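1. have a look; sequence and predicted model below, questions after that.
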Amino acid sequence: MEVKIGVQHAPREITIESSQSAEEVEKAVADALAGTAKLLSLTDEHGRKVLVPSERLAYVEIGESAARRVGFGAAL
């Protein structure tokens, strides 16, 4: 699952491929925004953790993984 995280005062967004379900990601974001967690903690598909301070969250976009196209015919 692809997760994009916007961070305040940062020029680029964070994009990770997570093995967590959409419900797990949504619960982690809700806990961070409610103040029950100081950090938004997500794990990518390689087991690496991404930690973002909850007061710096601008937005979180949760979507399905896009199939990666390779080659010259990928511009469709």
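-> That came in fine, so what should we check first?

2. switch to C-alpha atoms for all contacts and neighbour counts from now on
-> Fine.

3. buried sites along stretch 46-66?
-> For stretch 46-66, the buried set under the neighbour-count rule, 16 or more other Cα atoms under 10 Å, comprises Val52, Ser54, Leu57, Val60, Ile62.

4. quick one: end-to-end distance for that stretch.
-> The straight-line separation of the ends of stretch 46-66 (Cα to Cα, to the nearest Å) is 17 Å.

5. comparison target, given below:
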Amino acid sequence: MEVKIGVQHAPREIVVESAQTAEEVEQAVADALAGKSQLLSLKDDHGRKVLVPSDRLAYVEIGEPAVRKVGFSAL
């Protein structure tokens, strides 16, 4: 699952490839925005944890991962 996170006062967005489902990511974002958690916490595919303060979230885009093609054949 590809998740793009916009952070206030940051020039670039954070892009995370996560094994979490869209529903799990959406619930984590909803909890952070509702004040249940002070941090948005997501795990990426490599086991790293991304923490973003909930009061600095500008937007969160949840989408499908891009399919990476391997090889040198013509399309």
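-> Happy to help now that I have it. All values derive from a computational prediction rather than experimental measurement.

6. before we move on, the earlier item: what two of the buried residues of stretch 46-66 of the first structure are the furthest from one another?
-> The largest separation in the buried residues of stretch 46-66 of the first structure, counting by Cα to Cα, is between Ser54 and Ile62 at 16.7 Å.

7. all strands of the first structure, in order?
-> Using DSSP state E, the strands assigned to the first structure run over residues 2-7, 14-17, 39-43, 49-53, 57-63.

8. give me the helices and strands touching the fourth one, please.
-> Here strand 49-53 of the first structure touches strand 39-43, going by 3 or more Cα pairs under 8 Å, 6 or more residues apart in numbering; DSSP states H and E.

9. and the strand it packs on with strand 49-53, angle?
-> If you take axes from the mean of the first three to the mean of the last three Cα atoms, to 10 degrees, strand 39-43 of the first structure sits at 160 degrees to strand 49-53.
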